[in-house]
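coords please:
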Amino acid sequence: MPQSRGHRGRPAAHAPPETRQDPTLSSVPAPTAVPRVIPRDQHPISRRSISPNALRVLYRLRDAGHAAYLVGGAVRDLLIGVQPKDFDVATDATPEQVRHLFRNCRLIGRRFRLAHVVYGREIIEVATFRSAGGDDGEGDREVHADGRVLRDNIYGTIEEDAVRRDFTANALYYAIEDFSVRDYVGGFDDVQARVLRLIGDPETRYREDPVRMLRAVRLAAKLGFSIDPSAAAPMPGLASLLHDAAPARLFDECQKLFLSGHALASFEGLEAHGLLGALLPETARALASNRSGALRKMLVEGLQGTDARVARGEPVSPAFLFALLLWPGYCRELMQLQGQGVHAIEAERRAADRITLQQSTRIALPRRFSLPMQEIWLLQSRLRQRKRSQRLLAHPRFRAAFDFLVLRQAAAPEHAADVEYWRALQAGMPPPEAGEEELAQVESTDAAPARKRRRRRRGGGAG
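From the prediction side, this is the model:
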């Protein structure tokens, strides 16, 4: 049963670090009272690289007498020369005090109470310093019996806030008053070494929030960091904890893993750390049983293409992505059904439905993506049969299904003839080895715009 503790509160702006520890964080070391301060001339962060809106928030909080720092991924990225997409601020002001300072502010969240300061399309997220907490009435914390943190609104000091963050690289604070970087947990050196290291005992931190394992893989893929061995070692044994994560949250995490330009590295990271089976169980089973390696080759080819599209600034359809990620499981299920004597067309529909249903229990795949995904799969057999070609060309999912067939060719050359056939047909050329029916279809398509239907003149005169 969850355990509820206390009510919301806030310590003084510069209260000394407290020694209380929550049982779930018993392995987290005590915060360092005196941080390592990296002065402006020893780090590359410039205000020119920081969002002007984030600077506005920092300066207004400071002018109102509050401590305010740029924190987390933005500081990490700026240190390694990557321009951040988001800028987060940490402060000793409560969410209600932040809202009082900014008319363009809204408060969100239950698990983590946050202030969003909105400037047009940009949102600056402002979080109050948080503590691991204790049962002393200073805040609001709820912990499940299995160690998962359900709500965490115990406010504390900057030292405590640093310790309760996930990775040392994300626990760095840029101070607006002197432009220095404050480091309480050794994150500055870890960023320089390009390593992700968990703060505290890794198993305890993963039990608090199992999605941290996926986050570690994603950040390592995105940044080109290695995962510290102490953080990587527990992952295979704790992968099953992901079964208890909210399916909607796992769907969001999947999009971050595979639609941010580092899909292949993320996939390989999931495999290497024993997490693929917890996230995409049918895919993992199919890849393990596919001796030829063709399914994995196609998957790798598709993920490389996804990364290339993101790099070029081109859109990537989540429906196509999940059609790719779940294709191995679909193929395995289809073969099993056909082996049981189920008719081909019926087997295809059953396989598509089963894989979609099974995966949806793990990841909340919306119907607006799952239905097009199934259409891409089911059109593959029609592309091989080459029947009613012009009607198939007009199908709303034809182009996606054709692109999927091209991917299949990369892993299985026997699809080359089908690819060339449909490529020629799209170009209005006679397909290779076309029969009379296909030639007639091409000719009728080319001639169609020039023909006009004659109106039949009715008999009878004007009067």
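
Only C-alpha atoms from now on, for both contacts and neighbour counts.
Noted.

Tell me which residues touch Ala427, please.
If you count contacts by Cα atoms under 8 Å, 6 or more residues apart in numbering, Ala427 has none.

For the chain, which segments count as strands?
3-5, 36-38, 68-71, 88-91, 105-108, 114-119, 122-128, 141-143, 149-152, 172-175, 181-183, 195-196, 226-227 (DSSP state E).

how about JSON lines for these, with mean neighbour count and distance to Arg397 added?
JSON lines is the format used below for these (neighbours: other Cα atoms under 10 Å; distance: least, Cα to Cα, whole Å):
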{"stretch": "strand 3-5", "mean neighbour count": "16", "distance to Arg397": "50"}
{"stretch": "strand 36-38", "mean neighbour count": "16", "distance to Arg397": "55"}
{"stretch": "strand 68-71", "mean neighbour count": "26", "distance to Arg397": "44"}
{"stretch": "strand 88-91", "mean neighbour count": "22", "distance to Arg397": "40"}
{"stretch": "strand 105-108", "mean neighbour count": "16", "distance to Arg397": "38"}
{"stretch": "strand 114-119", "mean neighbour count": "20", "distance to Arg397": "38"}
{"stretch": "strand 122-128", "mean neighbour count": "22", "distance to Arg397": "34"}
{"stretch": "strand 141-143", "mean neighbour count": "23", "distance to Arg397": "46"}
{"stretch": "strand 149-152", "mean neighbour count": "20", "distance to Arg397": "41"}
{"stretch": "strand 172-175", "mean neighbour count": "24", "distance to Arg397": "47"}
{"stretch": "strand 181-183", "mean neighbour count": "24", "distance to Arg397": "51"}
{"stretch": "strand 195-196", "mean neighbour count": "24", "distance to Arg397": "41"}
{"stretch": "strand 226-227", "mean neighbour count": "18", "distance to Arg397": "40"}
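
In TSV: those, plus distance to Ala401.
TSV is the format used below for those (distance: least, Cα to Cα, whole Å):
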stretch	distance to Ala401
strand 3-5	50
strand 36-38	54
strand 68-71	44
strand 88-91	41
strand 105-108	41
strand 114-119	40
strand 122-128	36
strand 141-143	46
strand 149-152	42
strand 172-175	46
strand 181-183	50
strand 195-196	39
strand 226-227	37
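
For Ser381, find the nearest of these.
Smallest distance to Ser381 across the strands of the chain (Cα to Cα): 42.1 Å, for strand 226-227.

want to put them side by side, so please do this one too:
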Amino acid sequence: MEQHNTATENASASADAASTSPVIIPRAEHGISRANISRNALKVLYRLKEAGYRACLVGGGVRDLLLGREPKDFDVATDAHPEEVNRLFRNCRLVGRRFRLAHVRFGREIIEVATFRAPHDNGDDDTGSEENGDALVEDGRLIRDNVYGTIEQDAWRRDFTVNALYYDIADFSVVDYAGGMEDLRQGVLRLIGDPEVRLREDPVRMLRAVRFAAKLGFRVDPTCEAAIPRMAGLLAEVAPARLFDEAIKLFHGGYGVQTFEMLRRYDLFRYLFPGTEEALSHEENNFPITFVANALKSTDERIDEGKGVNPAFLYAVMLWEPVRRLADNLMESGTPWLPALQQAGGAVLSEQAAHIAIPKRFGLPMREIWEMQPRFDQRRGGRALRLLGHPRFRAAYDFYCLRAASGEALEEGCEWWTRIQEVSADEQRRMVSAGDGAGDSPGGRRRRRRPRRRKSDSGG
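Prediction:
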């Protein structure tokens, strides 16, 4: 592949593009109303304006307002430097090293304020790392970026055209330097600049492309779409902690099913969950892909209903099949079911951490969910009643029923555990005395339905 001097190309492209006059959409010709903007965001915008600075809403908030959606966040861009923003707001805190930002806090709401960025010119050598001012580029990737500039320069530094739209509080117009308004109308997600250069600069943009396309129902521009599978391997160079945050955004945005399908289509999923991707190549009656898809569908429904979701459950689902397969191998070698699940869970979590970091506060609940699964086969005596009182019972029960709905556990088991939660204490004792045909000890083995008479899906 031809080597790119990322910083120099971006600086040149930005300089050429910035010389083009922006399209200004006046208040009467766009649908953004201040009534739909957070009052706290307006406070920040007006105070910056009154202090003599230029202040604009930018990014996803503007995009969503123009699409008639309710924004999740409101971000502000300004020509004020972070230290100047900090002096204007007593409730401000400066954060970040790679991107120096000001966070203005109003109770639970944080308004993020970023200074307009300029192109970073990194010289002629892209084999090592060089600093220029407060920017640092290494092997084509932007490591630190605190070189400040104008709104024109800032627009051409952004990732997608639909995220490079500015709502200017001075006259309530929308400022468009990169053709974002037309792409919004056409439903196109287009990177600004050469896709290979921009993806090399920050490989996480591939995940953002998938997330925005799934969320907005947009199609990815063909040039970008062609570049993503070629560049997918760059995700291996992204810090695992950063990928943890990105994975939560991907699967907890309310469009998890579509996101999962697109990640696999663009060959990105295997760089996030390599063990899971390998397990998906050994489908049996559409399992485990049905299990993952059903779990994501359930998560999407909970988000749509305004219910809470826990990252531990998502990761427990994603890694269950690698854990189960390894535990089965250990049990075939004579390891009892609980130690087998414990060893398998530890090994899979350790391997996964090299790709996506999983904080301990999520790792422990995941292991408890996995290790409780065989106990749902025990439906006699005090053990069943004690399982009902386990603090992680509800999550493990939901997990078990997802397995049943996907053909990996007995549906009558899920029905039994559902029923026992709904009856009186006397009826619970009767049920555990009868056992309803359940065994006395967990076997830790999958129980399959009869093979279905249809060809298994291969694309999620």
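
that older thread, quick one: which of the strands of structure 1 is nearest Gly428 of structure 1?
Once those are compared by Cα to Cα, strand 122-128 is nearest, at 46.0 Å.

which bit of structure 2 covers the closest one?
Aligned using TM-score structural alignment, strand 122-128 of structure 1 spans residues 109-115 in structure 2.

average gap between that stretch and structure 1?
Superposing on structure 1 and averaging over aligned pairs (mean Cα distance after the TM-score superposition for structure 1), stretch 109-115 of structure 2 comes out at 1.4 Å.

hmm, back to that, for the strands of structure 1, which one sits closest to Met429 of structure 1?
It is, among the strands of structure 1 and with distance given as Cα to Cα, strand 122-128, at 48.6 Å.

What angle do strand 114-119 and the closest one make with each other?
150 degrees (axes from the mean of the first three to the mean of the last three Cα atoms, to 10 degrees).

who touches strand 122-128 of structure 1?
53-54, 57, 86-95, 98, 113-118, 155.

how about 6 Å then?
The contact list for strand 122-128 of structure 1, computed with Cα atoms under 6 Å, 6 or more residues apart in numbering, reads Phe87, Asp88, Val89, Ala90, Thr91, Asp92, Ala93, Thr94, Leu114, Ala115, His116, Val117.

got the contact list for the first one?
If I follow you right, that is Phe87 of structure 1. Phe87 of structure 1 makes contacts with Ala74, Ile124, as judged by Cα under 6 Å, 6+ apart.

Map it across to structure 2 for me.
Phe87 of structure 1 maps onto Phe74 in structure 2, by TM-score structural alignment.

swap in Gly73 of structure 1?
Taking TM-score structural alignment, Gly73 of structure 1 has Gly60 as its aligned residue in structure 2.

burial of that match, as a residue count?
19 (other Cα atoms under 10 Å).

any idea how far it lies from Ala35 of structure 2?
17 Å (Cα to Cα, to the nearest Å).

go on, Phe218 of structure 2?
Distance from Phe218 of structure 2 to Ala35 of structure 2, counting by Cα to Cα: 27 Å.

Ok, Lys307 of structure 2 next?
Taking Cα to Cα as the measure, Lys307 of structure 2 falls 26 Å from Ala35 of structure 2.

before we move on, what about Ala409 of structure 2?
Distance from Ala409 of structure 2 to Ala35 of structure 2, by Cα to Cα: 51 Å.

For the two, indicate the residue with more neighbours.
Ala409 (22 against 8).

Burial check on the equivalent of Glu278 of structure 2 over in structure 1, number of neighbours?
Correspondence of Glu278 of structure 2 to structure 1, assessed by TM-score structural alignment: Arg285. Arg285 of structure 1 has 15 neighbours, counted by other Cα under 10 Å.

And for the one 5 residues further on?
The burial count assigned to Asn290 of structure 1 is 13, neighbours taken as other Cα under 10 Å.

same question, Ala241 of structure 2
15.

any idea what it aligns with in structure 1?
In structure 1, Ala241 of structure 2 lands on Ala248 (TM-score structural alignment).

does that match really touch Ala364, like I thought?
Yes - Ala248 of structure 1 is in contact with Ala364 according to Cα atoms under 6 Å; the separation is 4.9 Å.

Let me see the contact set for Val197 of structure 2.
With contact taken as Cα under 6 Å, 6+ apart, Val197 of structure 2 is in contact with Thr6.

Could you find the counterpart of it in structure 1?
By TM-score structural alignment, Val197 of structure 2 lines up with Thr204.

Contacts only, for Asp201 of structure 1.
Applying Cα under 6 Å, 6+ apart to Asp201 of structure 1 gives the contacts Ser27.

Ala33 of structure 1 versus that one, what's the distance?
In terms of Cα to Cα, Asp201 of structure 1 sits 20 Å off from Ala33 of structure 1.

can you check Ala417 of structure 1 too?
Separation of Ala417 of structure 1 from Ala33 of structure 1 (Cα to Cα) stands at 69 Å.

before we move on, what about Arg332 of structure 1?
Distance from Arg332 of structure 1 to Ala33 of structure 1, counting by Cα to Cα: 56 Å.

More neighbours: which of those two?
With neighbours defined as other Cα under 10 Å, Arg332 of structure 1 and Ala33 compare such that Arg332 has more, 19 against 13.

what do we get in structure 2 for that one?
For Arg332 of structure 1, the aligned position in structure 2 is Arg325, judged by TM-score structural alignment.
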